[in-house]
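Student: when you get a sec, could you give me coordinates for this:
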Amino acid sequence: MTEKPILETNPADAQLMTQKRLVILRTMWLDGPNIWTYRSCIEALVDIQELEQFPSNLLPGFYERLTTWLPGLVDHRCGIGEPGGFLLRVREGTYAAHMLEHIVIELHTQAGLEVGFGKARMTSKEGVYKMVFRTPDPVVGMACLEAGVRLLHAAIEDTEYDLQAELKTIKRHCDMHGLGPSTQHILDAAYARRIPIVRLNDGNLVQLGHGEQQQRIWTAETSKTSAIAEGIASDKDLCKDLLAQCGVPVPEGEFAKTAERAWEIAQEIGLPVVVKPVDGNQGRGVSLELDKQTDIEKAWALAYEESYSGVIVEKFIRGVEHRVLVVNYQVAAVSRGELVCVHGDGQSTLQALIDQQINTDPRRGETEITPLKTIRIQTNPVVSLEVQRQGYTADSVVPAGAQVVIERNSNASEDVTDLIHPEIARLCCTAARVVGLDVAGIDLVCEHIDQPPKTQSLAVVEVNAGPGLLMHIKPAKGQARNVGKPIIESLFPGEANGRIPTISYSGGDEILGFGPELTEILQDQGHRVGLACDQGLVMNGRVITITPSANWQAGRNCLINKNLDTVVMQVKASAILSEGLPFDRSSLAIITSLGSINGLDEWDILNREQHFNVMRTVIDLVLSSGHAVINADEVSLLPLKELCDGKVIWISAIADNPVVDEHVKNGGMAVVCQGDSIHFKGNRAEAEARTPISLRQPPLNLIKTLALAASGWAMDVPHNLLRADIRQRY
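Tutor: Modelled structure (predicted):
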């Protein structure tokens, strides 16, 4: 944070601070690249009022209260680049906006969210700061910001603060609005491949890539997950029949329409048996190793409550339950299950023993981020039936040394991926192929995962669509597996990244009409273009609206349209400042001037240097494989060359512009006007025989003409066609 020198104030004056507070004047959700960061964040305009006269070193007891509530602040590096840096600043004296930034980041961390980015900067108005922090969701971010303000005030005023209650509220917002751990894990793998990510709803439906190159995921279901395959997997009886017909060992069983029929089937196939819903998942309503009529009939009732389609009774297979994750018909991870038991002490009730011996496990909880769930006998009918079969209830005192089984299934928690026998692996892949699932969770019961199937009791008991990934991401024992990586590789094989050409352009009056004209050139070459600009929103030649559409929403509408293979978007400073940009990177960026600064004082942009720092965002986003077309005649734009990761194409209306000449001399590309012709310069121009394009008449807007020519070149428009397009206009 850029700060003014700490004021010399009499510490006794700090007693007057008991009612001094900061005020949040405005917040903005910047959903995409912006002036602060490439990723989504919240920018808050903060007025610290009288706190401007009271930095942290002049607030008695503030440091002690803050670090007591948030000891994790010790890890914040701040300006010195090492742990403890921020707290050093607090001891020496820093201002309220800076402290709020770090408090909000730490609240994210305490809620289980890794954000780690924030800044606080002074504005032109005394005591008013811009404070920004990264957050995965605007609702979650605002909850952290509001809780952070309350904590800061409590630490200043020495009042009570219930941190756990605040964190509980934040976590509830995370559960309601945040992505689930399986989805987030897949997105992390996509981000590592620099594949664009677009969240499509408040749940776990996410688009990967843009336009016609996109794929979609919904937790562990993908665009390649067949609806028919999902239907087969959910119909356990049908799934088992198909597997058996293809030689996959499955437990013998039948559909039971009534509890009485369930007992009859159990006697026919032999005890013990398993009773489960036809269309269940995640182990709900499944009861194992039943051998008494009353237990089987009770289990049927439990399974029936969980099912839309009925109940299956099948032979119980001796062995240990495993979950085998198959991605693109290859084994990606294997987890081994375990019986969940407690041991009596002769004094505690069964539920108390569960709370002491099981629910204290940090892997258990009520949120999606915990791989195992808290066990409550009274609210879990399957567990209740299980303990009743052993002669217990929740309130029973278990004798010392006695073991009580609490759960027999859905407890896969130990990674055994490296142990799976090749024949078992092939068997599981076959099961996934039979059903037709690109991502499948195979529930396998066997005695030894590392031995051949023929030497042991073994059966595939279920094939699941959209399997949970948390057991593989955070196993209780063994190695964590990056199962998101093979899912992404199956959706985007090889070097594919889901990108389509994304073109942004910026400037002043000289760029008027550029987007529609460039779109026509690209459409002439067969591109299906989405255009979002001041003239409206057009998708593949169809006018959606003629209202000004140089904004985040219109650009995003183009990016999610599967019918488009190219997007052209006008980028304005006001959109960067107030919304962020809808695309993460661009393949081509055109900037002919900084444009007008009028109206930007709303965001405290008051001079050309600040204006430049906003508009550089356009060039910052160019891919290393992309191009930037920049007006070399605008001196203010010359520093942009060093900010571009791709190749720069200078344009100039001056035949002997020294910047252009030096650039071309060093192997660069340029498009310039010489006499009544447009000339393409550089080694690539010579190799492609990019001869001059003579103009029939001087264009009214020469810079725009040069920008069109340079953009067509960057987009590999054949030279004869580009010449025809340019001459048709001029």
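Student: CA only for contacts and neighbour counts going forward, please
Tutor: Noted.
Student: show the contacting residues for Thr519.
Tutor: 529, 531, 568 (Cα atoms under 8 Å, 6 or more residues apart in numbering).
Student: just among these, which is most surrounded?
Tutor: Leu531 (31 neighbours; other Cα atoms under 10 Å).
Student: just checking, it touches Glu517?
Tutor: No. With contact defined as Cα atoms under 8 Å, Leu531 does not count as touching Glu517 (10.5 Å).
Student: picking up where we left off before, with distance to Val659 added, can I get the contacts of Thr519 in TSV?
Tutor: Conversion of the contacts of Thr519 to TSV gives the following (distance: Cα to Cα, whole Å):
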residue	distance to Val659
Val529	33
Leu531	32
Val568	28
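Student: tell me which of those residues is nearest to Ile105?
Tutor: Val568 (35.3 Å; Cα to Cα).
Student: what sits against Leu243?
Tutor: 249-250, 431, 434-435.
Student: here's the other one to compare against:
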Amino acid sequence: MPEMTGAGAGQAVEYRGTPVALAASWQVVQGHAYGLRGYVLLGLVRWPVNTSWKTGAMVPFLHEEGGLSLADAERHLAKGFGIDAFLALLAVLEKSSYSPVTQPGVQMAPAVVRDGSVTFSLALPSCLPNFTLGLAEWLVSSINLGHSNLPPARRRALADTVNPRLIAARDALKAKMQAGGVNTVRIARACADMQLPLQWLPGGFIYVGSGPYGRFFRSTETEWTPALAANLARSKALTASLLRQHGLPAPTHQMVNSEEEAVQAARTLGYPVVVKPEDSDGGQGVHAGLRTEEQVRRCYALAAAVSRKVLVESHIEGQDYRITVENGKIVKAIGRQPGGVLGDGRRSVEEIIRAAVAATTGDRRRTSMISLDEEALGILAERGMTARSVPPAGEFVVLRRRANISTGGISRDVMDQIHPDNARLALRATQALRLDLAGIDLIIPDISVSWMDCKAGICEVNSQPQINTEFAPNVYRDLLARMVPAPGRMRTVLVLHASDALESDAGVAAAAQQLVQRGERVLSTRRDGTWLNDERLAPPGRDAFAAAMAAELEREATAVVAALTTEEVLKQGLPWLHLDQVRVLCGPGPGLVPRLNACLKLLAPHMAGDLLLDAATAELIDPPVLARFTVSVGSHS
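Tutor: A predicted model of the protein is given here:
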């Protein structure tokens, strides 16, 4: 059995019985396995038998530091602590960390009871192995500390020593996901819901689906987003000019190169004004509603730190709305209110913020977007208030100049309130920039009133809009359903063999020929290269697993056939999420039977078709394993 490691290594923690422990080393499987999307981590966890777990003490750790809601923590521990609760809690930790992983892990084999402990063999889905292991280690620590006999203060102190591993794990995930952003995470989750293949590519790109049905995405930029249109949208000055040429409302602006030029532009345009980078996304460096020369100077420096190009534009008074357009259809519309605090007539602004931060759990506490920073204090001063002022009950005190959700903004659904003229305005703005998918930021007093009857303006058109699932939980599934044509994936045939490359090549050729006769365009990988029907696309020498995985990116192929050994599958997993057919070419051999049975257990949950093998090989397979397949016994030809 692998060496086990408990939580709080090096700490003299008074556990009742043997603590929960993880195996010190875990196998990282690159491909798919046991019904899980790759990466997949394989390893052990153990804990004492017949333990009365202190689940009530575990809940606060999971809520306050792990970021789990109280409802989630209590629900998964309602029936006590066990392997199902462990796997469910780990999955919720993944989700609360904005991981694309949505599946809980699975048990690979029955639990083993020995020497007073029960050991579980687990397969855990992961997008970043070190991140998932960090979460698992932290979860084990929290369970052990919650179960200990320590006084609460001592338990709290020890918790502070293990929390850095959770923070480090989440920071590593953020770094990996930074290029694609949270939109990519949401797309990946939608792929899991829809059982669509997904490949992660460098630079924040992903490939959804496979073969001719697959589509590239980078966040919410798609294959149909013209590069020229995206570049145009990133230039706020060009966007505003183009919108005005189309007769659409947009603020007037001036490009500036210094504080003095910014101040002069503000005087020319008339206060209040907006100072912002000319070519940044996501609201970075944007400062709205500036009313003094001092504010303009300060905010010019902040904007110039983001981009060498700085814009001063007229400020439009009104409510902030984001209208998301996808291929000529409005898919979401929200109203956005700048972040702030709601007065209760008793507490000061400072006290309300402190309480809000204290109520924020886990990782969100470190990144709280509402604070008494320079911007907030400046806005309070403009209202004749300070941090110690006590707002009347029910009065909302704004502490941000922008309404972006990323800066603490509050959103509300307005899909059923949009005036038809404003809906057409959003569609026309998207068409003007030749975008397929866009976020239109509209400032207007009331979304239900036509822009032609009031003062309004489009302050930005985003070619890569953040689309939160709040108010539109199916928005990404709907988007993929429209963009990824059915069936969404190519047909896949795996030839499974022991080590006979010559026999496997013959098996690949036979399977490919059958598919060609059915009208498929078949990509096959053999010792003599990679082939599309009878055309060779690549020379010999490619790694078999990598070549099979890369086949999903081939736009011209509707099917793929590849051969892998049992050892390759056990070590690397499956190159494809779904298997339409598995052809077994393994004859008797040393150690073959246990490898073959283990291999079939790994791939069984991925089967979408039949298992083809000869009668002699069928006799080698354990009946419970064979019962999981639709079996065709006969010739491979």
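Student: give me the buried positions along the single longest strand found in the first structure.
Tutor: In the first structure, assigned by DSSP state E, the strand with the most residues is strand 622-631. Neighbour-count burial for strand 622-631 of the first structure flags 622-623, 626-631 (criterion: 16 or more other Cα atoms under 10 Å).
Student: reformat those as CSV; add distance to Leu88 of the first structure.
Tutor: CSV is the format used below for the buried residues of strand 622-631 of the first structure (distance: Cα to Cα, whole Å):
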residue, distance to Leu88 of the first structure
Val622, 38
Leu623, 38
Gly626, 43
His627, 44
Ala628, 42
Val629, 45
Ile630, 44
Asn631, 46
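Student: let's verify Thr5 of the second structure: helix, strand, or coil?
Tutor: At Thr5 of the second structure the chain is in strand, as set by DSSP: H, G, I helix; E, B strand; the rest coil.
Student: what about it, distance to Asp320 of the second structure?
Tutor: 52 Å (Cα to Cα, to the nearest Å).
Student: the two: which has the busier surroundings?
Tutor: Neighbours were counted for Thr5 of the second structure and for Asp320 using other Cα under 10 Å; Asp320 has more, 24 against 18.
Student: okay, which residue is most central for the second structure?
Tutor: The second structure has Val185 as the residue nearest its centroid, 1.7 Å off, counting by Cα atoms, centre = their mean.
Student: wait, that one sits on Ser96?
Tutor: No. Using Cα under 8 Å, Val185 of the second structure makes no contact with Ser96, being 11.9 Å away.
Student: quick one, strands of the stretch 451-600 of the first structure?
Tutor: In the stretch 451-600 of the first structure, the strands defined using DSSP state E, counting those that start in this stretch lie at 458-465, 502-506, 529-533, 536-539, 542-545, 566-570, 586-591.
Student: now for the ones you listed, which one comes closest to Lys641 of the first structure?
Tutor: Nearest of the strands of the stretch 451-600 of the first structure (Cα to Cα): strand 586-591, 11.4 Å.
Student: what's the closest one packed up against?
Tutor: strand 502-506, helix 608-620, strand 622-631, helix 702-714 (3 or more Cα pairs under 8 Å, 6 or more residues apart in numbering; DSSP states H and E).
Student: so which of these is nearest Leu59 of the first structure?
Tutor: Comparing these by Cα to Cα, helix 608-620 comes nearest, at 33.8 Å.
Student: next, the angle strand 586-591 makes with that closest one.
Tutor: Orientation of helix 608-620 of the first structure against strand 586-591 (axes from the mean of the first three to the mean of the last three Cα atoms, to 10 degrees) gives an angle of 150 degrees.
Student: tell me which residues in helix 608-620 of the first structure are buried?
Tutor: Going by 16+ other Cα under 10 Å, helix 608-620 of the first structure has these buried residues: 611-612, 614-620.
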